[in-house]
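Q: coordinates for the following, if possible.
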Amino acid sequence: MNLDNHKVLLLGIDKKEEWSLTDSLAELAELAKTAGLSVAGEVTQVRTAPHYKYYLGSGKIRELPPLLKDQDIQIVITDDELTPSQQKALEEILAVKIIDRTQLILDIFAVRAKTHEAQLQVELAQLEYMLPRLTRMWTHLSKLGGGIGTRGPGEKQLEVDKRQIRKRIILIKKELKSVKKHRHTTRAKRQNIPLLTGALVGYTNAGKSTLMNLLTKASVLVENKLFATLDPTTRKVILPDNSEILITDTVGFIKKLPHQLVTSFHSTLEEVQEADFLIHVLDVSHPKFEILLQTSGELLQELNTSDKPCLLILNKLDQAQANLPALKLFLEHQKNYLVISALDPEYLPLILNKINQLLAHYYDVRTYHIPYQRMDIVDLLHTKAQVLHEEYQDQEIVLKVKVNSILGDKLMGALYK
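A: Below you'll find the predicted structure:
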């Protein structure tokens, strides 16, 4: 679906919740901008729930056609996911393309997905979204022009297409299983190198990729757009005590994340589940930064990762002047945090030292009995741990070391597997 340079109107419902309609529409506008659209305006209504047929009330919807015509608006985007019947009713009365928040996010993901796995995951999510809406797409395609599928309408062709989509869904799921197996093999190889792994997590556009570049001095794509990162990127980081860790940049979280993507991108979030510790990046320049933190925290709980060691990085300090009083109050209840701007390299030593401190809590003294054929582990312990005592015996080398317990467990696994 090519959305570039079209003018759009946003529709939203004010349910009087803590995450206000203003916040939600501001995020929707950013999503539209990320998709290459131009937001011409917004129409809102206070309601406890969407209208069963038109999303907004029928009176409000009937006011829109003149506005759409006068401003040459070709697309209307709703802030919530529509049912197929709501989408059909809106297209009939407004005679423009109707896209809901879910479809917009899916479109962004389709453009952003670079790896084969991410592309498969997005296609799967799009097909699962499309399937119940296929009848509507056939009915209105001739009026709206373009869009998904261009073959002649008709019940017979519709059923053929539904079967084709179901077959494609089965094939994608099968291929994803194979890709997942390969990814697990790659991760297993990485785990054979017994380095601690941290995952950068947080709300989309919090500055995770910028922080990744600062930590690793690498060139990871950085854009001021939502979902700039979809595919996990792993890089090596050297800490002040000369130990090495791996850091993985992961897909950003968002409110109202389409359920199709929650399912299909769960595998991407396995990188978070497999990590030894988390670096949670929060954009403190956002007026509702505490809600962003809560949203990310809820997803981390769903992933059963909330008990992992975690460093909270409060980012974009350079843009947060308006939030400083709220930030000061917020920090009174926090521990294990840093307030930084990831654009400023002067913060790098501070961040690395803080990571060192986070991991230092997990050091203990261990004794390893290492056969001579595993001198690689002896070398590794000399490099990555503090050797307290070393004794060469007939059959083995006995090393007493002070080592990070997580790293120690990985070494034990490598030694006795």
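Q: please count neighbours and contacts with C-alpha atoms only from this point.
A: Noted.
Q: what about T305, which SS state?
A: In three-state terms, and counting by DSSP: H, G, I helix; E, B strand; the rest coil, T305 is coil.
Q: excluding chain neighbours, what is closest to it?
A: Counting by Cα to Cα, 6 or more residues apart in numbering, Q273 is the residue found nearest to T305 once chain neighbours are left out, at 6.0 Å.
Q: which strands and helices sit next to the helix or strand where the one you found lies?
A: With elements taken from DSSP states H and E, the one containing Q273 is helix 270-274. Judged by 3 or more Cα pairs under 8 Å, 6 or more residues apart in numbering; DSSP states H and E, helix 270-274 is in contact with strand 196-202.
Q: picking that back up, in the helix holding Q273, what counts as buried?
A: Burial within helix 270-274, assessed by neighbour count using 16 or more other Cα atoms under 10 Å, is assigned to E271, V272, Q273.
Q: and for stretch 247-265?
A: When neighbours are counted by 16+ other Cα under 10 Å, the buried residues of stretch 247-265 are found to be 247-254, 258, 260-261, 264-265.
Q: so how far is the first residue of it from its last?
A: The first residue of stretch 247-265 is 19 Å away from its last residue (Cα to Cα, to the nearest Å).
Q: distance from the chain centre to that stretch, please.
A: Using Cα atoms, centre = their mean, to the nearest Å, the distance from the centre of stretch 247-265 to the centre of the chain it belongs to is 4 Å.
Q: the top helix by length along the chain vs strand 196-202, what angle?
A: As assigned by DSSP state H, the longest helix anywhere in the chain is helix 155-192. Using axes from the mean of the first three to the mean of the last three Cα atoms, to 10 degrees, the inter-axis angle of helix 155-192 relative to strand 196-202 is 140 degrees.
Q: contacts for the helix or strand hosting L11, please.
A: Secondary structure from DSSP H and E places L11 in strand 7-14. For strand 7-14, the external contacting residues (Cα atoms under 8 Å, 6 or more residues apart in numbering) are 20-21, 25, 28-29, 37-50, 56, 72-80.
Q: I have a second one here; can you model it like the first so I can compare?
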Amino acid sequence: MEASAAQDAALLARELRTSQTQEELAVIVVVEFTGELRKRKQLTAAARSARTAAAVMAGEDEGELPEGSALDFEAGRAEFEELARSAGATIAATLVQRRQKPDPSSLVGQGKLDEIVGVVASTNASLVLFDHDLTPSQLRNIEARLPCHVIDRSQLILDIFARHAKTREGQLQVELAQLEYQLPRLAGRGRAMSQLGGGIGTRGPGETQLETDRRKINVRIDHIKTQLDGVRRIRQQQRQRREAVPVPVVALVGYTNAGKSTLFNALTEAGVLESARMFATLDPKLRQLQLPSRRKILLSDTVGFIRNLPHTLVTSFRATLEEVERAEILLHVQDASSPIVEEQKMQVEKVLAEIMAAKKPVIEVLNKIDLVPERGRLPHERGAVAVSSIQKTGLEELLLAIDKALVADPLVESSFRLPQSEGAVLASLEGGAVIEEKRFEGNLVYLKVKGPASLLGRYRRFRDRSA
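A: Purely as a prediction, here's the structure:
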């Protein structure tokens, strides 16, 4: 009996492994609403006008601006297909619909829904992915017509986050976002939502299965929030220890797959994961970096943003995004080769405003210039730094720009006179500041130094008052 049970368990495990290795066959549905398109046209026109005005003021040519690049529907569709592949799906077919406004019952209307049913039947797809958020009622109505699982944009992004979360903190944040997404979508699951018991001798106090599930989810949400509060307290303690020795934080932000992790590695040689897959970086990385002025900063690599980023993700990942909130400077990394770089920039700025970081000093970084055949076609940003993280070009200019933008712990010049016996002081100044002049007279060393005010102030007793 025990041997039979062991064989059944082994067979079940083998079947589970096989199903996990097989990619799901998916039908993708991409919908564009012309009402939303009109609003985006107005925003893009305003952005293009501002960019042209900045170029004229700077006395520069704004370069060629491909008409409608920020509204490139094909680029948006390709982005969603890449999201599907990042989640492990094999794309069987992609259906496109443009309509004035969403259908309140099915998003796409009955005619398009009939077409989706036919395509699913012909391809034997096990999944339908919508590049749009579905209301709970729309999700129920669509699933009632289809013999397979239906996932909207937010749920797909949550699934990708769940795949890439490695640390305990990241896993907690993903679970919190998933639970908050599921909570309003519990209703309407047929008999599973019926009264508990339901027969003679089995009737409970009257709580439905739906109410039970909601209560369990709310209890779990409260538990996760308590654990994340603990994470936040630990981060605060670590931050306080860092602030005792002031080292400014510079955070990399940008659209997903803009090359932030590659740039992070190019600057710090940290060896973090570089991947063309979306949202490959979820957990924040911090590395110390020395600038040309010898000042030290902490460079932070953060999660990438995307258009229509689920609000639950922004709120759930607040512990991670605290590094962005507290950074002194933001490096907004943009994919210079992207045809929709303008729209991507606006989406990032929208999320920054949501986390109250929109007013921070920003250095625009145009990455992947090696993929732009003509430098004149680079998107124009006044004061932007053009780099190639792969070829490691433009990095020195970027470090100089960070040096110039830092306000905390400003660079100051000072002259010192100290005995040669103070070797530790001399080593500290040479390691943390730029020695502009050095000479020896007897057993004294005379220095002219430019460096961080905090470092030079530490040795004020050796200042040369006669200089």
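Q: hang on, the earlier thing: and the strand holding L11 of structure 1, which stretch of structure 2?
A: Taking TM-score structural alignment as the measure, structure 2 aligns residues 25-32 with strand 7-14 of structure 1.
Q: likewise stretch 165-176 of structure 1?
A: The aligned range for stretch 165-176 of structure 1 is 217-228, by TM-score structural alignment.
Q: same check on stretch 198-210 of structure 1?
A: The alignment of stretch 198-210 of structure 1 onto structure 2 (TM-score structural alignment) covers residues 250-262.
Q: surely E328 of structure 2 touches V362?
A: No. Taking contacts as Cα atoms under 8 Å, E328 of structure 2 lies outside contact range of V362: 9.2 Å.
Q: which ones are touching Q121 of structure 1?
A: For Q121 of structure 1, the contact set (Cα under 8 Å, 6+ apart) comprises L176, L261, S264, F265.
Q: neighbours of the first one, how many?
A: Looking back up the chat, that one is L176 of structure 1. For L176 of structure 1, the number of neighbouring residues by other Cα atoms under 10 Å comes to 20.
Q: once you drop chain neighbours, what's closest to the residue positioned nearest the centre of structure 2?
A: By Cα atoms, centre = their mean, the mean C-alpha position of structure 2 lies nearest to G304, the distance being 1.9 Å. Once flanking residues are discounted, G304 of structure 2 sits nearest to T256: 4.1 Å by Cα to Cα, 6+ apart.
Q: wait, the one you found sits on T302?
A: No. Under the criterion of Cα under 8 Å, T256 of structure 2 makes no contact with T302, lying 9.9 Å away.
Q: re the thing from before, which among the contacts of Q121 of structure 1 gets closest to S142 of structure 1?
A: Checking the contacts of Q121 of structure 1 against S142 of structure 1 by Cα to Cα gives L261 as the nearest, at 29.3 Å.
Q: before we move on, which element is the equivalent of the closest one over in structure 2 in?
A: Structural alignment places L261 of structure 1 opposite L313 in structure 2 (criterion: TM-score structural alignment). Applying DSSP H and E as the criterion places L313 of structure 2 in helix 311-316.
Q: re the thing from before, any idea how far the residue nearest to the centre of structure 2 lies from R277 of structure 2?
A: Computed with Cα to Cα, the distance linking G304 of structure 2 and R277 of structure 2 is 11 Å.
Q: quickly list what's touching both of the two.
A: Taking Cα under 8 Å, 6+ apart as the contact criterion, the residues that touch both G304 of structure 2 and R277 are N257.
Q: can you pull out the helices in the stretch 251-400 of structure 1?
A: In the stretch 251-400 of structure 1, the helices defined using DSSP state H, counting those that start in this stretch lie at 259-264, 270-274, 289-302, 324-331, 348-360, 375-384.
Q: which of the ones you listed is buried the deepest?
A: For those, the stretch with the most neighbours on average is helix 270-274, a mean of 19; neighbours defined as mean count of other Cα atoms under 10 Å.
Q: which part of structure 2 lines up with that one?
A: Against structure 2, the aligned range for helix 270-274 of structure 1 is residues 322-326 (TM-score structural alignment).
Q: mean deviation of the matching stretch from structure 1?
A: Averaged over the aligned pairs, stretch 322-326 of structure 2 sits 0.9 Å from structure 1 after superposition, using mean Cα distance after the TM-score superposition for structure 1.
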